[in-house]
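Q: This is the structure alone, sequence omitted:
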């Protein structure tokens, strides 16, 4: 009897790992992303840049850090963005000590709050090759109202964009707590590649489709990586 009971329990547990059609459920991607906007006084730009670079370098040495990049907005000095990805929530939380040092440095020179937003991956490309010094990055935020088709549209845009010449990165992230909010992170080898992407037929088509369901204007900012 104990053997029979063990067999039945094992069968139930094994079956629970499969979906309704008997297929194994896809593994859940536990990667945690952070998108942070930082604005400091123009006179403190150099101090902020140094602090952000120290934070970047220290974070990259932390266990579980997959990637962390710091950008400065083109045409708006002293406006920065941090895009980071971590293995899981535990790794993300473990870098709080490193982040606290950055926050302490920024506190007396900041113009606005440290605007950090938590995300999960919607569609992320393969590891990107190293960008050159001419690379241009774009961080765009969009939210949609009652638009269940938005994720599929964004995925199609990402897939088509990754095939374009000069694309380095094209990731779409979904807000952890507001499922209708997304951030698109893209990097192009140079301005010419970005301009060609903006004029591409598929880009215009997807933008038109997305524009009809957005809850607010697309917040798109262009950056250069902080070296």
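A: That came through, no problem. The model shown is predicted, which means the values in this text are computed figures rather than measured ones.
Q: contacts and neighbour counts: CA atoms only from here.
A: Noted.
Q: Would you map the helices across the protein?
A: Secondary structure of the chain (DSSP state H): helices at 2-15, 45-60, 89-94, 96-106, 150-162, 191-199, 201-211.
Q: just checking, what packs against the fourth one?
A: If I follow you right, that is helix 96-106. helix 45-60 (3 or more CA pairs under 8 Å, 6 or more residues apart in numbering; DSSP states H and E).
Q: now the helix it packs on against helix 96-106, angle please.
A: Compare the direction of helix 45-60 with that of helix 96-106 by axes from the mean of the first three to the mean of the last three CA atoms, to 10 degrees and you get 180 degrees.
Q: for helix 45-60, which positions count as buried?
A: Taking 16 or more other CA atoms under 10 Å as the neighbour-count basis, helix 45-60 is seen to contain the buried residues 45, 48, 49, 51, 52, 53, 55, 56, 59, 60.
Q: what does stretch 123-135 give?
A: Residues of stretch 123-135 classed as buried by neighbour count (16+ other CA under 10 Å): 123, 124, 131, 135.
Q: Let me know the closest of the residues you listed to residue 90.
A: The shortest gap between residue 90 and any of these belongs to residue 124, at 20.7 Å (CA to CA).
Q: Can you tell me the closest non-neighbouring residue to that closest one?
A: Taking CA to CA, 6 or more residues apart in numbering as the measure, residue 124 lies nearest to residue 171, with 4.5 Å between them; neighbours along the chain are not counted.
Q: That neighbour is in contact with residue 126, isn't it?
A: No. Because the distance of 9.5 Å does not satisfy CA atoms under 8 Å, residue 171 is recorded as not touching residue 126.
Q: can I get the buried residues of stretch 123-135 in JSON lines with distance to residue 207?
A: Shown next, in JSON lines, are the buried residues of stretch 123-135 (distance: CA to CA, whole Å):
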{"residue": "123", "distance to residue 207": "17"}
{"residue": "124", "distance to residue 207": "19"}
{"residue": "131", "distance to residue 207": "26"}
{"residue": "135", "distance to residue 207": "23"}
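Q: Okay, one more to line up with it:
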């Protein structure tokens, strides 16, 4: 049974945040609170291709040390399929305070300092809370066959809640409801091991989708389901059954400020 950590209400048209030294909870304008327990971290690492093996070894060592720390719920190192000098680290911590203690630890500081000369892009670490996410303890461990999919989603703020003028029907579904609906129907697809929607703590219209599939075949089959196709169409501001607009001058009226950029990874450490 999935333990849903957070769901967004549909009444608000803008977002507000509240944070203190003791809390990184995210409060929506309608009063909905997304808890920072657990706190999720998604980190993108892009390295010199010649350093791929060295970076992989560093991430493996960092995983071993981090999983021993108080408050760690999950720590996964991933390597991008087809571009093996790109990595992602997915972390879950019982609280923001415990995650902050980890960030200040000697082994984390040494990890980042050793990694830095091998990078060709900045170390891109993004804190998140659960928008619609499973209890980390309920998620099965990945293995060599598991396909991870990490997607950065950038919903244009006025399109998060009704009225969303870029949608075919301004009453919705709008951006946030579309994201939580995506998680719900995807979890029912064969081979789904995890389908979490995380929202950035400092910018709640930016989200990260974290998927786990038991095989590449299951992930590929999910992609071509009617429900997934409808989601992609609606995200583009066209009818769910659309795909190609008959008007040759038609410009997609995206609800997003960026591409829906799905990236596939394999597990290297957990």
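A: That came through fine. Here the structure is a predicted model, which is why all the values come from computation and not from measurement.
Q: Tabulate the helices of structure 1 (TSV), appending distance to residue 66 of structure 1.
A: Compiled in TSV, the helices of structure 1 are given as follows (distance: least, CA to CA, whole Å):
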stretch	distance to residue 66 of structure 1
helix 2-15	32
helix 45-60	8
helix 89-94	10
helix 96-106	16
helix 150-162	20
helix 191-199	25
helix 201-211	29
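Q: Burial check on the counterpart of residue 38 of structure 1 in structure 2, number of neighbours?
A: Counting by TM-score structural alignment, residue 38 of structure 1 lines up with residue 45 in structure 2. Residue 45 of structure 2 is surrounded by 22 other residues when neighbours are defined as other CA atoms under 10 Å.
Q: same deal with residue 195 of structure 1?
A: For residue 195 of structure 1, the count of nearby residues is 11 (other CA under 10 Å).
Q: Now do the same for it: its match in structure 2.
A: Structural alignment places residue 195 of structure 1 opposite residue 220 in structure 2 (criterion: TM-score structural alignment).
Q: likewise residue 47 of structure 1?
A: Taking TM-score structural alignment as the criterion, the aligned counterpart of residue 47 of structure 1 in structure 2 is residue 54.
Q: any idea how far residue 13 of structure 1 is from the spatially most central residue of structure 1?
A: For structure 1, the residue sitting closest to the mean C-alpha position, by CA atoms, centre = their mean, is residue 173 at 4.9 Å. When distances are taken as CA to CA, to the nearest Å, residue 173 of structure 1 and residue 13 of structure 1 turn out to be 33 Å apart.
Q: repeat for residue 117 of structure 1
A: Using CA to CA, one gets 37 Å for the distance from residue 117 of structure 1 to residue 13 of structure 1.
Q: of those two, who's got more company?
A: Legend: neighbour count by other CA under 10 Å for residue 117 of structure 1 and residue 13, higher for residue 117 (15 against 10).
Q: tell me the contacts of the counterpart of residue 219 of structure 1 in structure 2?
A: Using TM-score structural alignment, the partner of residue 219 of structure 1 in structure 2 is residue 261. The contact partners of residue 261 of structure 2, by CA atoms under 8 Å, 6 or more residues apart in numbering, come to 151, 152, 153.
Q: With residue 267 of structure 2 instead?
A: Remark: with contacts taken as CA under 8 Å, 6+ apart, residue 267 of structure 2 is in contact with 76, 77, 78, 79, 142, 143, 144, 146, 147, 148.
Q: Swap in 10 Å and give it another go.
A: Residue 267 of structure 2 makes contact with 76-81, 87-89, 141-148, according to CA atoms under 10 Å, 6 or more residues apart in numbering.
Q: What number of residues are in the vicinity of residue 99 of structure 1?
A: The criterion is other CA under 10 Å. On that basis, residue 99 of structure 1 has 16 neighbouring residues.
Q: Distance check, it against residue 227 of structure 1.
A: Note on residue 99 of structure 1: its distance to residue 227 of structure 1, by CA to CA, is 19 Å.
Q: With structure 1 overlaid, report how far the longest strand seen in structure 2 is off on average.
A: Counting residues, the longest strand found in structure 2 (DSSP state E) is strand 203-213. In the superposition with structure 1, the aligned residues lie an average of 0.6 Å away from strand 203-213 of structure 2, counting by mean CA distance after the TM-score superposition for structure 1.
Q: Can you list the helices and strands that that strand packs against?
A: Packed against strand 203-213 of structure 2, as judged by 3 or more CA pairs under 10 Å, 6 or more residues apart in numbering; DSSP states H and E, are the following elements: strand 26-27, strand 124-132, strand 147-154, helix 175-186, strand 192-200, helix 216-223, strand 261-269.
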